[in-house]
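Chemist: 3D model of this:
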Amino acid sequence: MSRIGKRPVPVPKGVDAKIDGQTVTAKGPKGEMAFVVNELCLVEMGENGVTVTPKDKSKPARSMWGMSRTQISNLFEGVSNGFTKKLELVGVGYRAQMKGKTLVLALGYSHDVEFDPPEGIDIKVGKPTEIEITGRDKQVVGEVAAKIRGFRPPEPYKGKGVRYEGEYIFRKEGKKK
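Modeler: As a prediction, the model looks like this:
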């Protein structure tokens, strides 16, 4: 039994939720999003919120149960508050700046790396070494953060590179004489 799937998803204040067949639609202050629940699960609107249950006791149905509930929860969270990922640039001369909608990164290469964010993603550069990525879709926010981190992942000897905020980098010992 899925411990996550058993709990109903409460609908936050300011969010309008509708269920049409297998499609859950949420409209809130950050916009409108929809999620299509797998046909192996039943989705219902109750007094406590949206409830997801498996149609039968098969392994695939139980696998989709908790995932569907979490996707609906992320849907409600995204249209009400949104999601944020923060990145840090560590290294001498590593900088980030915005030129219009384009993120320009100086990461120690012979050229600057330019990144155009996808639709629905906002990138802010507070300090030259901090990047904040916000959006309403958790998966897209994480994907954009991973792409930016992939331009110069942190290396294990000096820890230089682009890292998530608070990420621990396992440090290796350098060579000895």
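Chemist: switch to C-alpha atoms for all contacts and neighbour counts from now on
Modeler: Will do.
Chemist: what residues does the longest strand along the chain touch?
Modeler: Looking across the chain with DSSP state E, the single longest strand is strand 83-90. Outside strand 83-90, the residues within contact range by C-alpha atoms under 8 Å, 6 or more residues apart in numbering are 77, 95, 129-138, 141-142, 145, 149, 159-165.
Chemist: likewise for stretch 37-48?
Modeler: 8-10, 19, 22-24, 50-56, 60-61, 64-65, 68.
Chemist: and if we set it to 10 Å?
Modeler: With contact meaning C-alpha atoms under 10 Å, 6 or more residues apart in numbering, stretch 37-48 is reached by 7-11, 17-24, 50-58, 60-69, 71-72.
Chemist: also stretch 26-33?
Modeler: 11-19, 24-25, 34-35, 72, 75-82, 120, 135-137.
Chemist: kindly report the same for stretch 92-99.
Modeler: 88-89, 103-109, 112-115, 123-131, 160-162.
Chemist: again, only using 8 Å
Modeler: 89, 103-108, 124-125, 128-131.
Chemist: just the buried ones from those?
Modeler: Neighbour counting by 16 or more other C-alpha atoms under 10 Å classes Leu89, Leu103, Val104, Leu105, Ala106, Leu107, Lys124, Val125, Pro128, Thr129, Glu130, Ile131 among the contacts of stretch 92-99 as buried.
Chemist: from those residues, which two are the most distant?
Modeler: Leu107 and Lys124 (17.4 Å; C-alpha to C-alpha).
Chemist: wait, is Gly163 part of a strand?
Modeler: For residue 163 the amino acid is Arg, not Gly. Yes. Checked against DSSP: H, G, I helix; E, B strand; the rest coil, Arg163 lies within a strand.
Chemist: one more sequence to fold, the one below, so I can look at both together:
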Amino acid sequence: MSKIGRKPIGVPQGVTLSIKDGLLIVKGKKGELSLRIPQEISVEVLNGSVVVKRNGDSKKERAIHGLFRQLINNAIIGVTEGFEKKLDIIGTGYKAEVKGDELILYVGFSKPYSMKIPQGLKVSVEQLKTVEKNFRITVQGIDKQLVGQFAADIRRVRPPNVYVGKGIRYVDEVVIKKAGKKAATTTK
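Modeler: Purely as a prediction, here's the structure:
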């Protein structure tokens, strides 16, 4: 049995779980999420906790067991606390703004890059008081997968340059810079 899969999930106060038509519906103070229960898994809600069991012992069932338990745990955390990803925009003239349901990035292209903000996400942009006058984008929501995917899509527009360091990066991301041609030839 999966080490993660066999652990019961505690359901905090204010969170309700219900199973209808093969869907697990998780409701909390921040919103509601639903997860489709795979055929290989059975879910039981007992005495303020959720227990995930697999129906057989095939390779696929073992693979899904721990994954689905963690997806339920993420849904519970999402409807109680929510999830957040922060990205920094570093570079001269680089900036971002939110207009309606679109995030507009000015990151060195001939035209502004526009991205539609998915339903259920809140995106905010703030200007940091640093020498480079960077901007910070904050993506918030209750669905961990959606928050992470949209943050990755933003980063993919202009990933950090390994020679100069400018671009879009996560706040806690460390970019290891490479030595340029000039530095490589002067050391010989």
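Chemist: quick one: TM-score?
Modeler: Here the TM-score for the pair of chains, by TM-score structural alignment, normalised by the length of structure 1, is 0.94; 177 aligned residues with a C-alpha RMSD of 1.4 Å.
Chemist: in helices, which of the contacts of stretch 37-48 of structure 1 fall?
Modeler: Using DSSP state H, Pro60, Ala61, Arg62, Ser63, Met64, Trp65, Gly66, Met67, Ser68, Arg69, Gln71, Ile72 are the members of the contacts of stretch 37-48 of structure 1 that sit in helices.
Chemist: make TSV out of the contacts of stretch 92-99 of structure 1 and add secondary structure.
Modeler: As requested, the contacts of stretch 92-99 of structure 1 are exported to TSV (three-state DSSP):
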residue	secondary structure
Leu89	strand
Leu103	strand
Val104	strand
Leu105	strand
Ala106	strand
Leu107	coil
Gly108	coil
Lys124	strand
Val125	coil
Pro128	coil
Thr129	coil
Glu130	strand
Ile131	strand
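Chemist: Pro154 of structure 1: which of these is nearest?
Modeler: Leu89 (9.1 Å).
Chemist: how close does the closest one get to Lys160 of structure 1?
Modeler: According to C-alpha to C-alpha, to the nearest Å, Leu89 of structure 1 and Lys160 of structure 1 sit 8 Å apart.
Chemist: over to Ser73 of structure 1?
Modeler: Taking C-alpha to C-alpha, one finds Ser73 of structure 1 at 36 Å from Lys160 of structure 1.
Chemist: and what of Met33 of structure 1?
Modeler: Taken as C-alpha to C-alpha, the span from Met33 of structure 1 to Lys160 of structure 1 is 38 Å.
Chemist: now the residue minimising distance to the centre of structure 2. Nearest residue, chain neighbours left out?
Modeler: Centroid-nearest residue in structure 2: Gly148, 1.9 Å away (criterion: C-alpha atoms, centre = their mean). Counting by C-alpha to C-alpha, 6 or more residues apart in numbering, Gly148 of structure 2 lies nearest to Lys85, which is 7.0 Å off, once chain neighbours are set aside.
Chemist: counterpart of that neighbour over in structure 1?
Modeler: In structure 1, Lys85 of structure 2 lines up with Lys85, judged by TM-score structural alignment.
Chemist: same check on Thr138 of structure 2?
Modeler: That one, Thr138 of structure 2, aligns with Glu132 by TM-score structural alignment.
Chemist: neighbours of its match, how many?
Modeler: For Glu132 of structure 1, the neighbour count with other C-alpha atoms under 10 Å is 16.
Chemist: Lys85 of structure 1 too?
Modeler: When neighbours are counted by other C-alpha under 10 Å, Lys85 of structure 1 comes out with 18.
Chemist: and the residue nearest to the centre of structure 2, what pairs with it in structure 1?
Modeler: That one, Gly148 of structure 2, aligns with Gly142 by TM-score structural alignment.
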